[in-house]
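>>> Could you look at this predicted model? Sequence included:
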Amino acid sequence: MPARPRNSRLRRTLLAALVATSVAAPVSGAARPAAVPAPVPAELAPLWNAAPGTLDARYAATRDEIRAAERMAAGHGDRRRAAALRDMAAPHRRFLLFDGRDGGRTAEVFGDLAQAERIAVLVPGADTNLDRYWRLRNDSAALRRKLGPKAAVVAWLGYETPATVSPAALTTRRADAAAPGLARFADGLHTARPAARISLLCHSYGSVVCARAAPGLRGVAALVLYASPGTGAGDVRALHTRATVWAGRGADDWVARIPHTRLSLPFVSIGFGRDPMSKEFGARTFEAGTGGHSDYLKPGSLSLRNLARIVSGTAPSGRGRHA
């Protein structure tokens, strides 16, 4: 009997190490970019009116913010960041928000938001920032092409994402900080476009952000968790959302090997608990094909096709499970 506490501590330590190793190993070598100075952005009016004229004014204001950040990056000697910001400030690109500090905050629109009948908000995971923004942009553009002209996609990089190889990627703290902003943003979209079907597509650590925001989401029809390490919630009911919750995972995604456990340690909990793909979690599941962790929105993939069908309000193809 006296050996039980010791065995319990040993098990917790081993599980914590296993979680850390499973998350970090596939992407070892990833590093956070050095801080690049950027100006404090001007405060924008709430996103409550998606009339074309109002949106055009907002896009122009954020373009001015990006150009100011470009000048500061160039003055700092970071030519790579300055070139990326110069491209972001191009007249054909449209941002609802921009903040160049702490890795960057953006919300870029693909499609005509003022006329959209379907809106998908992509919420990215770890190691997404201005220096690695191209992947989120490419994914958003691919989804927009698949959805067609009556849809809009918003690439929402609205929080400071954790580095994949870091303690922050193993806890909900960054997600807890990000969740209120995501809920406000989704609420603004719903107020602006009340007749539009809004879906949140939440990749990897982004699924933790969406889960923490779920109780505050209004007018969101679908909450899609893909490549998810877990959510920090035991099941769909614990998310306290009216949205239909979907989960999908590619056959070659390394996140499937993460132990789905949650360890309560002094001052912090590590891990995200039950697998969203499990029957016990209670989400509807969809087929995501054979792709890996970053392949879900790859053109021509089954996962892209099914994600587009969920956003459109139609049943995904394949042998997914309905809750």
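Nice, thanks for sending it over.
>>> switch to C-alpha atoms for all contacts and neighbour counts from now on
Will do.
>>> Helices along this structure, start to end?
Applying DSSP state H to the chain gives helices spanning 3-24, 52-76, 79-88, 133-147, 173-192, 205-213, 302-312.
>>> Using TSV, lay out those helices together with distance to Ile270 and mean neighbour count.
Below are these laid out as TSV (distance: least, CA to CA, whole Å; neighbours: other CA atoms under 10 Å):
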stretch	distance to Ile270	mean neighbour count
helix 3-24	7	14
helix 52-76	36	19
helix 79-88	34	17
helix 133-147	27	19
helix 173-192	10	20
helix 205-213	13	28
helix 302-312	29	23
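>>> Save those helices as CSV, and put in distance to Gly100 too.
Shown next, in CSV, are the helices of the chain (distance: least, CA to CA, whole Å):
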stretch, distance to Gly100
helix 3-24, 27
helix 52-76, 6
helix 79-88, 9
helix 133-147, 12
helix 173-192, 16
helix 205-213, 20
helix 302-312, 30
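>>> so what's the residue sitting nearest the centre point of the chain up against?
By CA atoms, centre = their mean, the chain has its centre lying nearest to Val123, at 2.0 Å. Residues in contact with Val123, defined by CA atoms under 8 Å, 6 or more residues apart in numbering, are 155-157, 200-203, 206-207, 209-210.
>>> Which of the helices of the chain sits closest to Val255?
Ranking the helices of the chain by proximity to Val255 (CA to CA) places helix 3-24 first, at 7.3 Å.
>>> Could you work out the end-to-end span of stretch 144-157 for me?
Using CA to CA, to the nearest Å, the end-to-end distance of stretch 144-157 comes to 17 Å.
>>> Of all the helices of the chain, which one is nearest Gly250?
Gly250 lies closest, by CA to CA, to one member of the helices of the chain: helix 302-312, at 7.7 Å.
>>> what about versus this one:
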Amino acid sequence: MTRAAGRPAGRPQGRLEGRTAGRRAGRHPGRLRRTLLAGLVAAAVVFPVSAAAPPDVPAPPPAVLAEQAPLQARYAANRADLAEAGRMARDAGRTGRAAKLRAMEADGTARFLAFDGRGRGRAVEVLGDLETADRVAVLVPGSDTTLDTYQRFRAGAVALQQRLRAAHPRSAVVAWLGYDTPGTVSATVLTADRADAAAAELGPFLARLGRAAAPGARLSLLCHSYGSVVCARTATGPEVGDMALFGSPGTGAGSAAELPTGARVWAGRGGADWIGHVPHVRLGGIGFGTDPVDPAFGARLFAAGPGGHSDYLKPGTTSLDSLTRIVLGHDPEVPHA
């Protein structure tokens, strides 16, 4: 669940609170289910469906390298795939996708651990020197993050890396678009199906990343919106010290203690984030349950300032400062009561 700039078309529907929610759940389960769906969808209508590329966008299959392949060889192979995907898109008349891929190439030095230009696409980019980094942040995005919207996601990674580098030169950020994100206006965004599939990929990736970074490197998972559902379902090893959930619709778990991680779990929400109005309930496989910023969830709360759903990694924000401190192993400012 990501939000483009601008205001939502309408106010979120179906807000459920306290005892009223419990009574409705008992007396009118069908009505509550419809209310939940309406509320989630109404709050989520924030990005044009047309932004998603059709599934037949031409591109070469991803490069296949041995796990022990040097990072520089991996970067070179994926840069070549990126360039070829841009050429194929241009030749097929997909000028919009071709332009997006040219932007991803930047000055020809972009470093991708993985790249797949087919369909909506996947990309895992490294900002900073991974081999010397002892502080590594892994950003996991929410819905409607594709190769066509990648620069918006990348901008947050760049802002975070600039803050980290200023405070701790041996740091790196990994922008992990390593899963097929759900569409914002779709049934998939209301369930954990995409998150379960993504978590099965993210867990092993984190273990490999820990081996690729500097010895003893500390990894942090920073998870936005639907990405927080992914992170909350990802089994992590000792290399992951912190998990931060922000702009979260919920995780599907009742408490932080239920998550399959030994990391410290943090949660924050901006004062103007519309997702706070989404009903934090779960019926069957629909919805994500307890709000991570609810004290009952048991996460450590961090100050996220007055920003909206797309503002957490913007330069100069309280939320960016808090997330930087979490990655560096410091306690961030707590939100005011």
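Cool, the structure landed. Since this is a predicted model, take the numbers as computed values, not measurements.
>>> coming back round to it: now the residue nearest to the centre of the first structure. Nearest residue, chain neighbours left out?
Cys202 (4.8 Å; CA to CA, 6 or more residues apart in numbering).
>>> Please report how far Glu108 of the first structure lies from Trp156 of the first structure.
From Glu108 of the first structure to Trp156 of the first structure the distance is 7 Å (CA to CA).
>>> cool, and Leu200 of the first structure?
10 Å.
>>> Map the residue nearest to Val123 of the first structure onto the second structure.
By TM-score structural alignment, Cys202 of the first structure lines up with Cys223 in the second structure.
>>> wait, doesn't that match sit right on Cys231?
Yes - using CA atoms under 8 Å, Cys223 of the second structure is in contact with Cys231, at 6.4 Å.
>>> So for the two, which residues contact both of them?
Common neighbours of Cys223 of the second structure and Cys231 (CA under 8 Å, 6+ apart) are 140, 243.
>>> on that earlier part again, any idea what the residue nearest to the centre of the first structure aligns with in the second structure?
Val123 of the first structure maps onto Val140 in the second structure, by TM-score structural alignment.
>>> Ok, Asp99 of the first structure next?
Alignment note (TM-score structural alignment): Asp99 of the first structure maps to Asp116 of the second structure.
>>> Who are the contact partners of its match?
59-62, 81-82, 122-123.
>>> Of these - the most surrounded one?
Among the contacts of Asp116 of the second structure, the one with the most neighbours (other CA atoms under 10 Å) is Leu82, at 26 neighbours.
>>> Surely that residue and Leu101 touch.
Yes - between Leu82 of the second structure and Leu101 a contact is recorded at 6.9 Å, counting by CA under 8 Å.
>>> hey, what's in contact with both of the two?
Listed contacts common to Leu82 of the second structure and Leu101 are nil; contacts here mean CA under 8 Å, 6+ apart.
>>> sorry, back to before: how far away is the residue nearest to the centre of the first structure from Val153 of the first structure?
Val123 of the first structure is 11 Å from Val153 of the first structure, by CA to CA.
>>> separation between Gly276 of the second structure and Gly268 of the second structure?
Applying CA to CA, the value for Gly276 of the second structure to Gly268 of the second structure is 11 Å.
>>> Glu280 of the first structure corresponds to which position in the second structure?
So Glu280 of the first structure corresponds to Ala296, using TM-score structural alignment.
>>> Return the residue of the second structure aligned against Leu297 of the first structure.
Leu297 of the first structure maps onto Leu313 in the second structure, by TM-score structural alignment.
>>> could you list every residue that touches its match?
Residues in contact with Leu313 of the second structure (CA under 8 Å, 6+ apart) are 156-157, 159-160, 319-320.
>>> Equivalent analysis for Leu147 of the first structure, please.
308, 312.
>>> Distance check, it against Arg132 of the first structure.
Distance, Leu147 of the first structure to Arg132 of the first structure, using CA to CA: 24 Å.
>>> now Ala175 of the first structure
According to CA to CA, Ala175 of the first structure and Arg132 of the first structure sit 19 Å apart.
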